[in-house]
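[1] Return a 3D structure for these sequence lines:
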Amino acid sequence: MKKLSARRRHPLAAVVVLLFALAATGGLYTAFAPASKAKADDTAQSLAIEEGKKLYLVGCASCHGTGGEGTTDGPTLVGVGAAAVDFQVGTGRMPAQQPGAQVPRKKVKYNQAEIDQMAAYIASLGAGPAVPTKNQYNPAGADAAVGGELFRNNCAQCHNFTGKGGALTYGKYAPGLEGVSNKHLYEAMQTGPQNMPSFPDSVLSEQNKKDIIAYLNEVNGPETTTPGGMELGGLGPVVEGLFAWIFGMGSLIVIAIWVAARTAKAKKS
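    As a prediction, the model looks like this:
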């Protein structure tokens, strides 16, 4: 007892006890707190996937299969990622009203919480592009001039150089980009919906996408005007050719008639 009492009175005894208490507290926190948070996150994710599957089975499974494997009426959704769901459902293109060459944009059927749940379920079927964060698609500080060059090189062939859209083959078309949200523009580039090719970060970097979004905001913003009235390029890529065909051929026909009339008159003389 005297030895134990002497150790307790040692000058370093209080320091040793304090260090032991801190170590024990830190160990308990490390063992239990992160695990609890991770468990809560896993539970929330599992609930989102479960609810998303219910929504999917009601609104999507008839075309895409009960497990997203695809059918003759719809492609497989395994590996398309959450971003594809957020774009397609968030723009009202899905669920589709009827099969066709192109699924048009229409009124959105689901709220954002339900869209997030379906996206979580589809993402659980296979790895794919995730829904971008606001920082990823926010064009603040981006270079609209660089974005314009990138857009003209990669997108203008279908969407027109100002994003007005235009006709493609077999009843398909490139939709106009005016009024499309920055998030959906980013997701479209990331996932390549319908007839559009995808532009992953290995092709167009995150900064490239921001630059393109900045350009589209610039040319289609509320302050954008067209001096002198509506321009031909604002109606779509085929309008210039149609104009040349109608007025060019019309002019040639008028000239041919005039030459024939002058020739006939000359012969009579």
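[2] can we go C-alpha only for contacts and neighbour counts from here?
    OK.
[3] Now do the strands in the stretch 151-269 of the chain.
    166-167, 173-174 (DSSP state E, counting those that start in this stretch).
[4] between the ones you listed, which one is nearest to D143?
    Among the strands of the stretch 151-269 of the chain, strand 173-174 comes nearest to D143, with 24.5 Å by CA to CA.
[5] what separates that closest one from the chain centre, distance-wise?
    Computed by CA atoms, centre = their mean, to the nearest Å, the chain-centroid distance of strand 173-174 equals 16 Å.
[6] What helices and strands are in contact with that strand?
    If you count contacts as 3 or more CA pairs under 8 Å, 6 or more residues apart in numbering; DSSP states H and E, strand 173-174 packs onto helix 156-159, strand 166-167.
[7] run this one through as well so I can compare:
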Amino acid sequence: MTENPEGADSAAQNPPPGGRPEQKAGRRSRPHGKTHRRIAGALAIGLSLVTVGFLYTALAPQPQVAEAQPDAALIAQGEQLYNNTCITCHGANLQGEQDRGPSLIGVGDAAVYFQVSSGRMPMARQEAQAARKHPLPIFDPDTAEGRANLEALGAYIQVNGGGPITPAERGEALRGDDPGRGGTLYRLNCASCHNFTGVGGALSSGKYAPALAPASESQIYTAMQTGPQNMPRFSDQQLTPEEKRDIIAYIKSVNETNDPGGYSLLGLGPTAEGIFVFVFVMSGLVGFAIWLGAKS
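    A predicted model of the protein is given here:
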């Protein structure tokens, strides 16, 4: 038997009209394979959607309003306090009144605590800025009655207006563990207005940054949450709760530290006494030189 390569090549190039059996089978099986792939893809997508939905339900943080709601009695007490002390300036529906008071929608329980516990609200008169004063006796945070009334008033405004919530911790529990980091954050975010040691300072249009020494830990924290007056609001994305606590630890450490060098000189900073002595001595030397020149 002799080989015929040319014939083989021509047969490969010119297959019979019916085609090869395996080609026919392949063509017949393609629609069946596409159907399988489509069904498998749809099942994969469905399974992925179900998995994502399950993970979101299990891991997504719940909104604050979905957490423990204040009881009806507490809200009713807060409404009565609001009607007695706040409604004239802030309106029956927290919408505010022109030339009297701003809207309370969105300010939250945190703003209520800061403004009322520090005596800034209710205001005695319309001024460029609400000054700190002793709070109303019914809202004094140093008494059990005052704390209960603050909680009730805040709960009423929180339910009807929403906004930031006062942290559950109080006092030294709001002080962080790293006042060194708090000092760095304070100098970056607060010192330009409140000075390096929290003594405050003047701003424009009759406003000012108040001294921080009289403020409690809760008042400092809620001020950072709500941004009263000219102060910016620091969300948890800008300053985390841990960073806020470290700032509070720094402020309290500065205010509670004695002055080992003598006079604090208004708390202008750690080198205030040296600068004062330098300026005083140099001025004396210049004056003495001028006196000698005039005498000669």
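[8] Once they're superposed, tell me the TM-score.
    For this chain pair, the superposition-based TM-score is 0.69 by TM-score structural alignment, normalised by the length of structure 1; 214 aligned residues with a CA RMSD of 3.2 Å.
[9] rewinding a little: for A33 of structure 1, which of the strands of the stretch 151-269 of structure 1 is the nearest?
    Closest to A33 of structure 1 of those, according to CA to CA: strand 173-174, at 51.0 Å.
[10] how far apart are the closest one and its match in structure 2?
    Following superposition, strand 173-174 of structure 1 is found to deviate from structure 2 by 0.9 Å on average (mean CA distance after the TM-score superposition for structure 1).
[11] Can you name the residues in contact with that strand?
    Contact with strand 173-174 of structure 1 is made by 102, 158-159, 165-168, 195, as judged by CA atoms under 8 Å, 6 or more residues apart in numbering.
[12] Closest one to G52 of structure 1 out of those residues, please.
    With CA to CA as the yardstick, the closest approach to G52 of structure 1 among the contacts of strand 173-174 of structure 1 comes from Q102, at 25.4 Å.
[13] For that closest one, grab the count of nearby residues.
    For Q102 of structure 1, the count of nearby residues is 16 (other CA atoms under 10 Å).
[14] That one is in what secondary structure piece?
    Q102 of structure 1 belongs to no helix or strand when assigned by DSSP states H and E.
[15] Wait, it touches M196, no?
    No - using CA atoms under 8 Å, Q102 of structure 1 is not in contact with M196, being 11.3 Å away.
[16] how about V146 of structure 1, what's its partner in structure 2?
    In structure 2, the residue matched to V146 of structure 1 (TM-score structural alignment) is R181.
[17] Wait, that match touches D246, no?
    Yes - with contact defined as CA under 8 Å, R181 of structure 2 reaches D246; the gap is 6.6 Å.
[18] between these two, who's got more neighbours?
    D246 (25 against 15).
[19] which one in structure 1 is aligned with that one?
    Taking TM-score structural alignment, D246 of structure 2 has D211 as its aligned residue in structure 1.
[20] neighbours around R105 of structure 1, how many?
    If you count neighbours by other CA under 10 Å, R105 of structure 1 ends up with 15.
[21] And for Y137 of structure 1?
    22.
[22] OK, contacts around it?
    With CA under 8 Å, 6+ apart, Y137 of structure 1 has these contacts: 182-183, 186, 209-210, 213.
[23] Looking at those residues, spot the one nearest D42 of structure 1.
    Of those, the one sitting nearest to D42 of structure 1 (CA to CA) turns out to be K183, at 26.0 Å.
[24] ok, now which ones touch N195 of structure 2?
    Here N195 of structure 2 is in contact with 201, 268 (CA under 8 Å, 6+ apart).
[25] Now do it against R187 of structure 2, distance only.
    9 Å (CA to CA, to the nearest Å).
[26] just P5 of structure 2 next, same as before
    90 Å.
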